[in-house]
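Asks: the amino acid sequence is not available; the structure is as follows:
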């Protein structure tokens, strides 16, 4: 089960200055926060992170009414402390430099060169803190002809080719390129960024390295989009043939797709010849596994049309539940195509404690915030859930006093609209 214990996490003692917003950067820093890092999220006064306003849907208050807090923000900002600083103000810049001098990691997703004017770029900050690991996340990277362009998940899904292999073929009903239902390029960029940051921490602190210095990390959504094409990219590079959309079928496996049943749909994901033979035995047609066209996966892929001519009417002879009951104890992967609501209601999801609620401690109208538990399960240094996503500026006073400012100094900064 997920841990809410206060025992030190794997990244306890690591301080992260989070200047990022929206999804890719906050996803990376939430992973670090879940692992125990102290993540200080810096937001614009009054407005805050853009995703605080990306609704509906909005969080509900205790009476079931919409608040002005979009649920989007809660997906990637738990376990963080929020402060508000106007970095366009010279005193705000000075505060951020003081914080960077004490940080292990800084994450930002401003346009290329955008922080140099504030003295908050890597070259400026590494002189203050040679141990600083500085991660920049942009749409297209720090160099190349597109470096100055803004990059968004949807744009990159289109540019990297992901949309061209997602959806049904043009000739089929509903055919045409589709985006994935989640901003997967942003999420994957957050995952790659957090991995790069952890590698840089290890390199800095490793006895083998011995330098004790940080480094600069250049993360680009387009680079990640190309990387996560995975086998589709490998297939193109090996053959020169451009992959095409094929709906829910798999280009290299068969049968590996959805099928109509007598009352809905079911997913059959046969990944090897043994599974196919067990499927044929289960439906009392073992001869199909001996058919020269179907004995091997390569044959089944090459004769996909003939395979489906047999399978599609067969799969409609039972209900979805009947297929799952028939195959679940025969090591033949088969499962339902759930809605999100059905997925959260699944007994395995419930047993793993995926749906969690975290208490708010800010005295607002929201007492609990629902969240999805981290999938990282560490036995000795488990993920902890210390706090719900913060309200805007919730920890400004606390963090600045830790930095050495007095209450009067913080009050003066508020009066000057620096905070």
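Replies: Nice, I can see it. These numbers come from a predicted model, not from an experiment.
Asks: hey, let's count contacts and neighbours off CA atoms from now on
Replies: Noted.
Asks: which helix runs longest in the chain?
Replies: Counting residues, the longest helix found in the chain (DSSP state H) is helix 184-205.
Asks: all helices of the stretch 251-400 of the chain, in order?
Replies: Across the stretch 251-400 of the chain, reading from the start of the chain, the helices by DSSP state H, counting those that start in this stretch fall at 273-282, 287-290, 297-302, 304-315, 320-327, 340-345, 347-351, 396-402.
Asks: ugh, typo on my part, it should be the stretch 101-250 of the chain
Replies: Counting by DSSP H, counting those that start in this stretch, one finds helices in the stretch 101-250 of the chain at the ranges 122-128, 153-159, 184-205, 221-227, 230-239.
Asks: can you redo those as TSV with mean neighbour count and distance to residue 80?
Replies: Supplementary listing: the helices of the stretch 101-250 of the chain in TSV, determined by neighbours: other Cα atoms under 10 Å; distance: least, Cα to Cα, whole Å:
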stretch	mean neighbour count	distance to residue 80
helix 122-128	17	22
helix 153-159	19	24
helix 184-205	20	15
helix 221-227	21	24
helix 230-239	12	32
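Asks: which one of these lies closest to residue 33?
Replies: Each of the helices of the stretch 101-250 of the chain has some distance to residue 33 by Cα to Cα; the shortest is helix 184-205, at 10.6 Å.
Asks: elements contacting the closest one?
Replies: With contacts taken as 3 or more Cα pairs under 8 Å, 6 or more residues apart in numbering; DSSP states H and E, helix 184-205 sits against helix 24-34, strand 133-138, helix 153-159, strand 216-220, helix 221-227.
Asks: A further structure is provided below for comparison with the first:
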């Protein structure tokens, strides 16, 4: 019984931003009913390999991408292009508190599943639409893709190596950051709307746009530009105002060294046997190091390459110089702190094996999130939901199946 166990969410969304929001709500106990197209389901079910393996080693055809964003949900297959399917969804909406969708602007109105239509059957409904560019503005009809939004929204202009450096140029994030952050903002918006409804009894419409979120999340970079009028430049893994505050390659991998003051710089070069660099007036203070970074950084690079990643981490931690490794994901999940925090979870799966997932990172004393159910197989809960939520009998369900509605 989670904090949201009294809340039902009808999830009409696919791919990542909407499902990420729905999974977050499900982790806190909400009953999330995921509506999928019969036969194919969420696009991400097929975004593989890799796929989940059954105990005999065979692919289950459940793509790892899909598994990442759909635990704790119930899957119901409904063809919303049919009048009968639309009726089923409207009936489910009438029994729900929240509807999530990420269809193109105006598309669900054709099916009578837009906010105004569903509000007629559930006046206090909270309805959240997730699109690339929002419901208004000249781009509203455009399809929104995370990669495009990362570029359009400014993120890639400040991400990547500096111009003139090897590999210099704009770079996207390693995950769909606009999608994920939109899912998180949408979660906050839904919870806020639920709190408002609890006090007033009034539902509302939520308009979430990937571009809005991408712009908003640039945080201090936005403020730097708005205060100065100068767009920030790319610095790769370096810092515009602090030196050395960057990555270095060791003899067997990469580390991060984040020197925050002159004392830490001295300890860093002492650990590398280059104490004379701290006494050099070109490098003795941070402003001097910033001015002379092009001279200093190659000297530090050569120094760091002489020892291994583990040797440097041990030496710098002992000297209290902020540092850390750059781990691949095997190293991440082998990390003692990650293990101690229980970040990997294993849930039973209908294939007969288990599915390895990452737990919700929130820790709370009274209402912690929980992972209790595997990402559902396609249509796994169709009959159960039609019976338990809508009260359909076997004959009604059989009729819908005969018409290929569910």
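Replies: Received the coordinates, thanks. The shown structure was predicted, so the numbers you read here are calculated from the model rather than taken from an experiment.
Asks: got the helices of the stretch 251-400 of structure 1 as CSV, with distance to residue 36 of structure 1 and mean neighbour count columns?
Replies: Converted to CSV, the helices of the stretch 251-400 of structure 1 look like this (distance: least, Cα to Cα, whole Å; neighbours: other Cα atoms under 10 Å):
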stretch, distance to residue 36 of structure 1, mean neighbour count
helix 273-282, 42, 18
helix 287-290, 51, 16
helix 297-302, 45, 18
helix 304-315, 48, 14
helix 320-327, 40, 17
helix 340-345, 26, 12
helix 347-351, 24, 12
helix 396-402, 17, 16
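Asks: re the thing from before, got CSV for the helices of the stretch 101-250 of structure 1, with distance to residue 270 of structure 1 too?
Replies: Converted to CSV, the helices of the stretch 101-250 of structure 1 look like this (distance: least, Cα to Cα, whole Å):
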stretch, distance to residue 270 of structure 1
helix 122-128, 49
helix 153-159, 28
helix 184-205, 25
helix 221-227, 26
helix 230-239, 17
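Asks: nearest to residue 24 of structure 1, out of the ones you listed?
Replies: Closest approach to residue 24 of structure 1 among the helices of the stretch 101-250 of structure 1 is made by helix 184-205 (4.4 Å; Cα to Cα).
Asks: residues in structure 2 aligned with the closest one?
Replies: Helix 184-205 of structure 1 corresponds to residues 177-198 of structure 2 when matched by TM-score structural alignment.
Asks: how close does the matching stretch sit to structure 1?
Replies: Once the two are superposed, stretch 177-198 of structure 2 sits an average of 0.9 Å from its aligned residues in structure 1 (mean Cα distance after the TM-score superposition for structure 1).
Asks: picking up where we left off before, so which of the helices of the stretch 101-250 of structure 1 comes closest to residue 307 of structure 1?
Replies: Residue 307 of structure 1 lies closest to helix 230-239 among those, at 22.8 Å (Cα to Cα).
Asks: the closest one corresponds to what range in structure 2?
Replies: Helix 230-239 of structure 1 maps onto residues 219-228 of structure 2, going by TM-score structural alignment.
Asks: what sits closest to the equivalent of residue 160 of structure 2 over in structure 1 if chain neighbours are left out?
Replies: Here residue 160 of structure 2 is matched to residue 167 in structure 1, going by TM-score structural alignment. Sequence neighbours aside, residue 247 is the residue nearest to residue 167 of structure 1 in space, at 4.9 Å (criterion: Cα to Cα, 6 or more residues apart in numbering).
Asks: now residue 359 of structure 2
Replies: On the basis of Cα to Cα, 6+ apart, the spatially nearest residue to residue 359 of structure 2 that is not a chain neighbour turns out to be residue 343, at 5.4 Å.
Asks: re the thing from before, between the helices of the stretch 101-250 of structure 1, which one is closest to residue 359 of structure 1.
Replies: Proximity to residue 359 of structure 1 (Cα to Cα) singles out helix 184-205 among these, at 25.2 Å.
Asks: and the contacts of the closest one?
Replies: Outside helix 184-205 of structure 1, the residues within contact range by Cα atoms under 8 Å, 6 or more residues apart in numbering are 23-29, 31-32, 105, 131, 133, 135, 153, 156-157, 209-215, 217, 219-221, 224-225, 228.
Asks: ok and it relative to strand 216-220, angle-wise?
Replies: In this structure, helix 184-205 of structure 1 runs at an angle of 170 degrees to strand 216-220, with axes from the mean of the first three to the mean of the last three Cα atoms, to 10 degrees as the basis.
Asks: burial check on the residue nearest to residue 167 of structure 1, number of neighbours?
Replies: Using other Cα atoms under 10 Å, residue 247 of structure 1 is surrounded by 17 other residues.
Asks: for the one 5 residues further on, same thing?
Replies: Applying other Cα under 10 Å, we find 16 other residues in the vicinity of residue 252 of structure 1.
Asks: list the contacts for it?
Replies: 298, 301.
Asks: for residue 306 of structure 1, same thing?
Replies: Contacts of residue 306 of structure 1 (Cα under 8 Å, 6+ apart): none.
Asks: please name the nearest non-neighbouring residue to residue 75 of structure 1.
Replies: residue 371 is the one closest to residue 75 of structure 1 (Cα to Cα, 6+ apart), at 6.8 Å.
Asks: what does the one you found correspond to in structure 2?
Replies: Structural alignment places residue 371 of structure 1 opposite residue 357 in structure 2 (criterion: TM-score structural alignment).
Asks: so its match makes contact with residue 348?
Replies: No - counting by Cα atoms under 8 Å, residue 348 is not a contact partner of residue 357 of structure 2; they are 11.0 Å apart.
Asks: just the buried residues of the contacts of helix 184-205 of structure 1.
Replies: By the neighbour-count criterion of 16 or more other Cα atoms under 10 Å, the contacts of helix 184-205 of structure 1 include these buried positions: 23-29, 31-32, 105, 131, 133, 135, 153, 156-157, 213-215, 217, 219-221, 224-225, 228.
Asks: alignment lookup: residue 43 of structure 2 to structure 1.
Replies: So, by TM-score structural alignment, residue 43 of structure 2 is matched to residue 50.
Asks: residue contacts, the closest residue to its match other than its chain neighbours?
Replies: Across the structure, with Cα to Cα, 6+ apart as the measure, the residue nearest residue 50 of structure 1 apart from its sequence neighbours is residue 22 (6.0 Å). The neighbours of residue 22 of structure 1, taking Cα under 8 Å, 6+ apart as the test, are 49, 50, 51, 73.
Asks: again, only using 7 Å
Replies: Residues near residue 22 of structure 1 by Cα atoms under 7 Å, 6 or more residues apart in numbering: 49, 50, 51.
Asks: now do residue 116 of structure 1
Replies: Contacts for residue 116 of structure 1 (Cα under 7 Å, 6+ apart) come out as none.
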